[in-house]
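missing the sequence, but the structure's below:
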């Protein structure tokens, strides 16, 4: 028969073990924290696409020398503006496995844009383009160069469409979040396009960032040398005069690296309840679009 003293000791031991288990889970010693937090409702609500009209969308394609293939694109305007409106523009870089349609199909970004403008953000357009499903938005050994495509082909196309590219923004999530940060850090447009086109703001949602080549997603880089050349850490001069916002869910596998880069760049944004999902990215889109729209406004 269990005595009272034994019962108390057993309960205390169980409590200590429970605290230790939670501590281990929270510090990452025991895997599965994101799953447990999700079951407990600690990863936050999924963002809900606003119930507002979508504005005009102009889509097309062009033969890209930089990408070595035909690429598709879409230009998204807020409701109330037609497709000839001369608006500032934010480039949108999709995540791994996506294409230029992902921002609308997966995130509903066209309706978030309308909602942002109706809430008082200065009007602007969004421009999405195919960067390659697993290119990670940087030049690869096979010659595929999404960065060249962006600044030598896509930005001039947007200028010809009447959009204001002298001050533009860049937004991306996951692979595209990393790509947006890298493109800004490497000063593609300053080196090739010149001062007539300048990025003034970059927003990254859950950017795919790694410190060690051994940890990277297979196929993200050609080799260790490519990984080192394509780092965004320790490139503060690349972000000079550029406003940066980095958001990442606290249970996202990239949370620690995102926090370190945000601190290194003294960027805005933060860590919120969330994981690496479209639901989290939708929840954060209003803040990101407001940030970018205010920065690209004249």
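Perfect, I can see it now. Remember, predicted model here, so these are calculated numbers, not experimental data.

okay, CA-based contacts and neighbour counts for the rest of this
Will do.

helices along this structure, start to end?
4-26, 33-39, 102-105, 109-118, 146-148, 155-160, 175-185, 188-192, 224-229, 255-265, 278-296 (DSSP state H).

would JSON lines of those with mean neighbour count and distance to residue 237 be doable?
Below are the helices of the chain laid out as JSON lines (neighbours: other Cα atoms under 10 Å; distance: least, Cα to Cα, whole Å):
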{"stretch": "helix 4-26", "mean neighbour count": "12", "distance to residue 237": "35"}
{"stretch": "helix 33-39", "mean neighbour count": "16", "distance to residue 237": "35"}
{"stretch": "helix 102-105", "mean neighbour count": "17", "distance to residue 237": "30"}
{"stretch": "helix 109-118", "mean neighbour count": "23", "distance to residue 237": "31"}
{"stretch": "helix 146-148", "mean neighbour count": "25", "distance to residue 237": "18"}
{"stretch": "helix 155-160", "mean neighbour count": "16", "distance to residue 237": "23"}
{"stretch": "helix 175-185", "mean neighbour count": "26", "distance to residue 237": "8"}
{"stretch": "helix 188-192", "mean neighbour count": "16", "distance to residue 237": "13"}
{"stretch": "helix 224-229", "mean neighbour count": "13", "distance to residue 237": "15"}
{"stretch": "helix 255-265", "mean neighbour count": "18", "distance to residue 237": "10"}
{"stretch": "helix 278-296", "mean neighbour count": "21", "distance to residue 237": "19"}
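
hold the first one in mind and look at this next one:
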């Protein structure tokens, strides 16, 4: 059952939800929740992920009660929605709004390790995001007319893929951080794709929509994905925001980039 708690309790976990999964008891909890609370979490059974419990978390700037647009934050392999929120998203969001950035919400969801696209097993974490998570956000008091995508590593690839698939009419901005990109199926990490056909069907290279969506790509100069990321940027029709700076494929680099990424996304998301 979904749980509605304050930030101290929510550090224990986070995840995803589908619109049809919200019970009357959850709606009653939401109605009585403290409007100053900055985070809520819940769990739902995702059909797109094969019927497994999937947890979600929503962070709002302190004191925000009006409908906000959302950035969907996609975690990397081996991570979770809870780890995304523990990585500084909530505090960074609050600081940005206090400094004058337009307010928005950040939504994290557990997506497993399937690289945010449909797999031969039938699991489809990408469809979970677009067909289950985003529709339910309206029931959580968010404005789903347009969303942003932010992701790290596997999630950076997922942000590019899902943002492009949702299209420029619905995707306000994409920020891909240290994206897990490879130049060929043979170079991909084991388990990232089900083979060459799966790699080709879910490639983010050459997607026309990425030329029409505001895009930021950040990557450390010591990141193992730096070379592929440079080639990916070179084939884009318009140079993205962001760029390369000293750092590796790790939480220290990602935390350092987060304030700038939030400040970049805020006006685009709320325009």
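Everything's here; your move. Keep in mind it's a predicted model, so treat the numbers as computed, not measured.

re the thing from before, how about a markdown table for the helices of structure 1, with distance to residue 84 of structure 1 added?
Output for the helices of structure 1, formatted as a markdown table (distance: least, Cα to Cα, whole Å):
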| stretch | distance to residue 84 of structure 1 |
| --- | --- |
| helix 4-26 | 51 |
| helix 33-39 | 44 |
| helix 102-105 | 20 |
| helix 109-118 | 16 |
| helix 146-148 | 26 |
| helix 155-160 | 11 |
| helix 175-185 | 26 |
| helix 188-192 | 24 |
| helix 224-229 | 40 |
| helix 255-265 | 36 |
| helix 278-296 | 18 |
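
and of those, who's closest to residue 239 of structure 1?
Closest to residue 239 of structure 1 of the helices of structure 1, according to Cα to Cα: helix 175-185, at 5.7 Å.

list the contacts for residue 241 of structure 1?
For residue 241 of structure 1, the contact set (Cα atoms under 8 Å, 6 or more residues apart in numbering) comprises residue 200.

what do we get in structure 2 for it?
By TM-score structural alignment, residue 241 of structure 1 lines up with residue 212 in structure 2.

ditto for residue 272 of structure 1
Alignment note (TM-score structural alignment): residue 272 of structure 1 maps to residue 245 of structure 2.

gap between that match and residue 177 of structure 2?
Distance of residue 245 of structure 2 to residue 177 of structure 2, given as Cα to Cα, to the nearest Å: 12 Å.

overlap in contacts of those two?
218-219.

the two: who's more crowded?
For residue 245 of structure 2 and residue 177, the more surrounded residue by other Cα atoms under 10 Å is residue 177, and the numbers stand at 29 against 14.

roughly how far apart are that one and residue 37 of structure 2?
Taking Cα to Cα, one finds residue 177 of structure 2 at 28 Å from residue 37 of structure 2.

before we move on, back to that, would you tell me which of the helices of structure 1 gets closest to residue 217 of structure 1?
Judging those by Cα to Cα, what sits closest to residue 217 of structure 1 is helix 175-185, at 10.2 Å.

pull the distance from that closest one to the chain's centre.
8 Å (Cα atoms, centre = their mean, to the nearest Å).

report the angle between that helix and helix 255-265.
20 degrees (axes from the mean of the first three to the mean of the last three Cα atoms, to 10 degrees).
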